[in-house]
Each structure stands twice: as C-alpha cells, then as structure tokens.
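[1] return atomic coordinates for the entry below.
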Amino acid sequence: MNRVKMLLVEDDAALVELLSWHFARENFDVATTPDGEEALLLAQEKVPDIVLLDWMVENLSGIEVCRRLRRMPATANIPIIMLTARGEEEDRVRGLETGADDYVTKPFSPRELIARVGAVLRRVRPALAGEMLSFADVEMDTVGHKVRRSGAPISLGPTEFRLLRHLLEHPGWVFSRERLLDSVWGQDSEIELRTVDVHIRRLRKAINAGGRPDIIRTVRSAGYSLDADAA
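    Below you'll find the predicted structure:
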C-alpha cells in the first residue's frame, strides 16, 4: 500500500509532534504547518490525500482554509477533518456546511483520530484506505478474508471475522453488546445479547491460540474494546 499523503494544519506544536508520530506509524506521509495561508500553498504544491485542519490557526482561519480548498479544482474533493475545541452544535454544523467531511472535538486520543481518518478514507477515497487492517500484531486482509497474527494464519468463522473487522476499524473504542449487535449482525431482534459474548469467546480462542496476549478488553458493564494493553 502506498503512503497516504496527509496535510496537518495545527498550531499546537506538541499536538503536531504527537499526531505526526502516530500517523507516520500508520503509513502516512505527514506535512505540517501552523499557518492557514501556508496550508493553501502546500496543498497546491503537493496535493494531499487528506487534510486535518484545526479551526484556529495562524493568519487564516481553518473555516476559511476549508472553504478555499473546496473552491480550488485540485483540492475540491480532498477529505477534510476539522480539529477543534469548539464543540457547540452550531460550530459543528458550520464546519460541515463549509465542506468538512468530519469533525473531531478536542481533547481526543490519537487512536480515535486514526480510526476516524480511516473511516473517512474508506467512505470518500476507498482506494487509499487499502485492503489491510492491522492492530498490534494482528493483520486482516479484508478482500482475501485472511487474518494473521505475528505472521501466522488465524482461522475464523464468518461472524468472528466480521466482529474482528469491526473492532480493527475502531481500535480503542468500547462497544456495548447492543452496538455490536447492530454493527455486526444488523438490527435483528431474534439475536440475543449473550450471543455477542459467545462469539467474543470464540474470537479470543482463535486469535489468542498458542498463549498469545489477549488484545480484547472486557469493560465491565460497558462492553468490549480492542486494546493492546488488555493483557
């Protein structure tokens, strides 16, 4: 898979360093700037595959940068995710109406943002999202329906495969049994909540074979989460 070109427009130096490191690990080529006007120049010089854009940046607001990116033919269709501390509904609506594809309110975890970026790429630019999902030492080929852990093949049933895929697409997120039923099985009233527990046990047995660490965390009274620290 080719590296995804990302433009990160953010004036918080510590956050820039943190996000650059995390996205570089996920095979992103990250260009950064704290300046809205420079962001427009960078976007024209080397058209990115996705833009992370803070609402409040130097010289030109994130909203105006978003508006101008949408007006330029070369960047009109680039996915844009707004990053901001402004959580009011009116601000979110304004950002989306200006052309943003998604909106993430600070504070957020890098893993949450990586998952949101992946979701936007799959929706807007599916060719860039690739066919592979990975977390820790688990890799999934979503097209070939193959799963490996530390390079060794893992055999999964269809439901366990869908369940693992959903968790891989949202690492670190805690999903209730109800949410998992809706997302993996669909809204089927015939399926009981304890069915989720049965398939989680089957999934754990398969991916943890050979004494491997358990990366599925059970969150009491909440649900399940993919977490490298679960073990």
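
[2] CA atoms for contacts and neighbours, from now on please.
    Will do.

[3] show me what the one helix or strand L128 maps to packs onto, helices and strands only.
    Secondary structure from DSSP states H and E places L128 in helix 126-129. For helix 126-129, the packing partners by 3 or more C-alpha pairs under 8 Å, 6 or more residues apart in numbering; DSSP states H and E come out as helix 110-124.

[4] quick revisit: for the helix holding L128, the distance to its chain's centre please.
    The chain centre lies 13 Å from the centre of helix 126-129; the measure is C-alpha atoms, centre = their mean, to the nearest Å.

[5] can you give me the buried ones in that helix?
    Across helix 126-129, burial judged by 16 or more other C-alpha atoms under 10 Å covers L128, A129.

[6] list the contacts of it.
    N2, V4, G118, L121, R122 (C-alpha atoms under 8 Å, 6 or more residues apart in numbering).

[7] show me which of these are buried.
    Looking at the contacts of helix 126-129 with 16+ other C-alpha under 10 Å, the buried ones turn out to be V4, G118, L121.

[8] got the residues you listed as CSV, with distance to M132 columns?
    Below are the buried ones among the contacts of helix 126-129 laid out as CSV (distance: C-alpha to C-alpha, whole Å):
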residue, distance to M132
V4, 14
G118, 11
L121, 13
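
[9] ok, of those, which one's closest to R194?
    Distance to R194, by C-alpha to C-alpha, is smallest for G118 among the buried ones among the contacts of helix 126-129, at 29.7 Å.

[10] not counting sequence-adjacent ones, nearest residue to that closest one?
    Nearest residue to G118 in three dimensions, chain neighbours excluded: A129, at 6.5 Å (C-alpha to C-alpha, 6 or more residues apart in numbering).

[11] wait, E169 touches E139, no?
    No. If you go by C-alpha atoms under 8 Å, E169 and E139 don't touch, sitting 11.5 Å apart.

[12] so what sits against both of those two?
    Residues within reach of E169 and of E139 at once, by C-alpha under 8 Å, 6+ apart, are L133.

[13] and E88, how many residues sit next to it?
    Neighbour count of E88, defined by other C-alpha atoms under 10 Å: 9.

[14] got it, and L7?
    24.

[15] now L18
    Count around L18 with other C-alpha under 10 Å applied: 11.

[16] please tell me how far it sits from P153.
    33 Å (C-alpha to C-alpha, to the nearest Å).

[17] just to revisit the earlier point, the contacts of helix 126-129 into TSV, with extra columns for distance to F161?
    As requested, the contacts of helix 126-129 are exported to TSV (distance: C-alpha to C-alpha, whole Å):
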residue	distance to F161
N2	25
V4	26
G118	19
L121	21
R122	18
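
[18] and this one, please, so the two structures can be compared:
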Amino acid sequence: MIAASPTHLTRNRKQTVLIVDNDTALAEAIATTLDIDGLQTIVSHSGEEALALARAFHPDLILLDVMLPERSGIEVCATLKTDPSTSSIPVIFVTAKAEESDRLVGLAAGADEYITKPFSPTELLLVVNEILSGRSEQFSGFRRRGAKIADLAGVADDQLVVFAHEWKELFERERRERWALEEAHQRLGELDRLKAAFLSAVTHELMTPFASIGITLQVLKQGREQLLPDQQEALDNLSDEITNLHRLVNGVVKFAELVNKRREPQPQFVALRDIIPQALQPVLMMARSRGIEFEIVLPVDLPGVYADPDLLSEAIFQMAHNAVKFNVPGGHVWLEPTNPKGWVVIQVRDTG
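    The predicted model follows:
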C-alpha cells in the first residue's frame, strides 16, 4: 500500500487501485487484501483528494465509497467520467446501500460495478480481478447499462454532475434524519426507563400503607362488640372506604403497568355471570350507603368471554364506581350485559 501523497507515489508495472473510503479501518483492510493479491494500492479518505490522485496517477481501478464527506461518491464518479483524463478508469462503488434505486444512480453516474457492504475478501478480489482483466474493453456490461440509462434519460455531462450533487444532498439529508431518529429513539428509551422507575416507586409508596391500615382495622374489628353502635357504624364505614380506596389505587397501578408494558394481559375463559357480581360487591355497598338503587340484569343465556379476568373485573368496577360516585342522592344505576351479533356489551346507565 502507498500513502495518499503524490510525493510518495511512483509508477511501476503493478496494477494500481485507488481506494476511496472515509472509514479508515475499512480502507486499510481493503488495501491489505489487495496488496496480498499483488496489487499496488493508494488510499484516500475524501472525494476532493481522490479526484486529485486519479488525475495525477491514473490508477487502473478506483474503489469508491458512496458516502463521503464534502463530495459524495456519486458526484466524484460523475466528475471522473466527464473528465477526459480519467473517464476510462473503471470505478467500483463500495457502499452499504443495496436498493435498486441506488444501483441505477450508480449506473447513470458511470460506475462499472457495484459491491455491497459487508463483503468477504474473496468476493472483493473476484470483483476487482474481473474488472481489471477486462480493462482493455471500452465498457464493461455494467458500465454499458449505465451509459444506456444516461442516454435514455437524455442526461448531458454537466447535467450528470448536477444530478450527482442533488443525490449527495439527498444522502446527507437521509443521514441527518437517521441520526435524528436514532437520537429520538434513545430519548424514548430513557423516558421509558424513567417511567418504569417512577411507577415502581409510586406503587411501593401507595400500596405499602394499606398493609399497616389493614392490620389496624383487623385489631379494631376484634373488639367491635365492645364499641357503641355509632362507633361500630363508623368502623364499618371506615373499612368500606379503605377497601374502595385500595381497589381504586390498585386499579390505577394495574392500568399504569399495562400502559407501560410492565404487565401483559393473561386472557382466559371468563364466566360473566360469576365475575360481574364479584366486581360489583364494593360498589353495591357504596351505593347503599348513599341511598342509590343499583339494579343488575344478568340474562340467563349470557355467554362467557375470553379476557384477562383481573382487567375485566377492574373495568366493570370502574364503570359502576363512577356511576355511583357521580350520581345524585337517591339516584338509580342500571347495569345490563347484552349479546348483540355475537358481541358482549356491558351497559351502565345512571341518573347522575
């Protein structure tokens, strides 16, 4: 391998390959592979330098990366092919882009072949040797197709350079957008981690007090018979309110876990005639304490459903709880599941 400095380059009988890639490690690896195969190599990391080296030393082949700083590989190739002093030098595009549109752009710019990253040393040597062995031909098959595309499009030499420049801008815009998307993805990942940490902390802080409150209530209930009637009623009301509050907090935690994908639904067959009364039990006590009549209509032929029983029970509870909570004193609530057209619909109506 020879450094990319004109003062250190000398001509010899070895075939010379100019490697143009801004990835230093990859360029060195390609150069080593070609050196071992008996080729002389020149390495460049920018489009402008590559153009200068190509004009000064007329290499037998140019391996050209599409994504280059300052001037894209497409633009460099178009410039090489419109310059009489370099137009006959075969060009192989080396790129990570493998879309058909990218191949057509390379063809139109005058490339002789296309190799897509990642590639093996064997694949690289095969393509390079095929191009070098056919150097005496005016056009390789790939280049003839490129010339045909350019001719069919009616693209003049100066238009081709402009066309390549526009593609460079598109490549750069795509790269900026990709970086922006990656940065946004990283921010979203960080937000997810923060939400998970917050949810864990809130769950602990909200649920822990209920354990001590529950123990205290159990102790008080053991001496319930020794309390006055008013005190017994107050204890019962306190127990009901604590139960409702615990159910409400637990529902919020479950919903947050579901939204943040910390809990996956566990669907199974659920008998609605069993789960609805269980879900409504705390709501019915709340309705009685507020003088609200709660009517439940369960059809005899009510089918079961395939759902997560905990989440379904929570949904039924929340609907009924809201109907009672925001109702008027002495109001009315109706809950009736129906089965229209194979679906199960649970309707809740109220006078609130």
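
[19] just to revisit the earlier point, quick one: which of E169 and E139 of structure 1 has more around it?
    Neighbour count, other C-alpha under 10 Å: between E169 of structure 1 and E139, E139 has more, with 21 against 18.

[20] give me the element that one is part of.
    Using DSSP H and E, E139 of structure 1 sits within strand 138-141.

[21] nearest residue to the middle of structure 2?
    Closest to where the C-alpha atoms of structure 2 average out (C-alpha atoms, centre = their mean) is H185, at 6.8 Å.

[22] run the chain-centre distance for the helix or strand hosting A150 of structure 2.
    For A150 of structure 2, the host element (DSSP H and E) is helix 141-152. The chain centroid and the centroid of helix 141-152 of structure 2 are separated by 38 Å under C-alpha atoms, centre = their mean.

[23] ok, and what's touching it?
    Counting by C-alpha under 8 Å, 6+ apart, L104, G106, L107, A108, A109, G110, A111, D112, E113 sit against helix 141-152 of structure 2.

[24] would you state the helices of structure 2 in chain order?
    For structure 2, applying DSSP state H gives helices covering 24-36, 47-57, 73-82, 100-109, 121-133, 141-152, 157-222, 229-259, 272-289, 309-325.

[25] nearest to D350 of structure 2, of these?
    helix 309-325 (5.9 Å).

[26] equivalent range in structure 1 for that closest one?
    Using TM-score structural alignment, helix 309-325 of structure 2 lines up with nothing in structure 1.

[27] helix 272-289 and that helix, what's the angle between them?
    Here helix 309-325 of structure 2 runs at an angle of 30 degrees relative to helix 272-289 (axes from the mean of the first three to the mean of the last three C-alpha atoms, to 10 degrees).

[28] which strands or helices does helix 309-325 of structure 2 pack on?
    helix 272-289, strand 332-338, strand 345-350.

[29] one more time with 10 Å, if that's ok
    helix 229-259, strand 268-270, helix 272-289, strand 293-296, strand 305-307, strand 332-338, strand 345-350 (3 or more C-alpha pairs under 10 Å, 6 or more residues apart in numbering; DSSP states H and E).

[30] the last one to helix 272-289, inter-axis angle?
    Translated: strand 345-350 of structure 2. 10 degrees.

[31] can you tell me how far T203 of structure 2 is from H246 of structure 2?
    12 Å.

[32] overlap in contacts of these two?
    V252 (C-alpha atoms under 10 Å, 6 or more residues apart in numbering).

[33] quick check, nearest of the contacts of helix 141-152 of structure 2 to P277 of structure 2?
    Looking across those and measuring by C-alpha to C-alpha, the closest to P277 of structure 2 is L104, at 67.9 Å.

[34] related to what we said a few turns ago, counting by contacts, list what the helix or strand just after the helix holding L128 of structure 1 packs against.
    Using DSSP H and E, the next helix or strand after helix 126-129 of structure 1 towards the C-terminus is strand 132-135. Applying 3+ C-alpha pairs under 10 Å, 6+ apart, one finds that strand 132-135 of structure 1 contacts strand 138-141, strand 146-149, helix 158-169.

[35] swap the cut-off to 8 Å and go again
    Short answer (3+ C-alpha pairs under 8 Å, 6+ apart): strand 132-135 of structure 1 packs on strand 138-141, helix 158-169.

[36] now these in a markdown table, with distance to L60 of structure 1?
    Shown next, in a markdown table, are those (distance: least, C-alpha to C-alpha, whole Å):
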| stretch | distance to L60 of structure 1 |
| --- | --- |
| strand 138-141 | 41 |
| helix 158-169 | 34 |
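
[37] looking at those, which is nearest to I81 of structure 1?
    helix 158-169 (17.4 Å).

[38] what's that closest one packed up against?
    Against helix 158-169 of structure 1 (3+ C-alpha pairs under 8 Å, 6+ apart) you get helix 110-124, strand 132-135, helix 194-207, strand 223-226.

[39] pick the most buried one from those.
    Per-stretch averages of neighbours, counted by mean count of other C-alpha atoms under 10 Å, single out strand 223-226 among these, with a mean of 21.

[40] distance from it to the middle of the chain?
    With C-alpha atoms, centre = their mean, you get 16 Å for strand 223-226 of structure 1.

[41] residue range for it in structure 2?
    So strand 223-226 of structure 1 is aligned with nothing, judged by TM-score structural alignment.

[42] what helices and strands are in contact with that strand?
    helix 158-169, strand 174-175, strand 216-219.

[43] picking up where we left off before, now mean neighbour count and distance to A315 of structure 2 too, for the helices and strands packed on helix 309-325 of structure 2, in a markdown table please.
    Below are those laid out as a markdown table (neighbours: other C-alpha atoms under 10 Å; distance: least, C-alpha to C-alpha, whole Å):
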| stretch | mean neighbour count | distance to A315 of structure 2 |
| --- | --- | --- |
| helix 229-259 | 15 | 9 |
| strand 268-270 | 13 | 14 |
| helix 272-289 | 17 | 9 |
| strand 293-296 | 16 | 16 |
| strand 305-307 | 15 | 11 |
| strand 332-338 | 18 | 13 |
| strand 345-350 | 15 | 10 |
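
[44] can you put the ones you listed in a markdown table and add distance to T82 of structure 2?
    Output for those, formatted as a markdown table (distance: least, C-alpha to C-alpha, whole Å):
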| stretch | distance to T82 of structure 2 |
| --- | --- |
| helix 229-259 | 59 |
| strand 268-270 | 70 |
| helix 272-289 | 78 |
| strand 293-296 | 85 |
| strand 305-307 | 68 |
| strand 332-338 | 77 |
| strand 345-350 | 72 |
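
[45] aligned partner of G110 of structure 2 in structure 1?
    Per TM-score structural alignment, G110 of structure 2 is aligned with G99.

[46] surely that match and C66 touch.
    Yes. Judged on C-alpha under 8 Å, G99 of structure 1 makes contact with C66 at a distance of 6.5 Å.

[47] no further questions, thank you.
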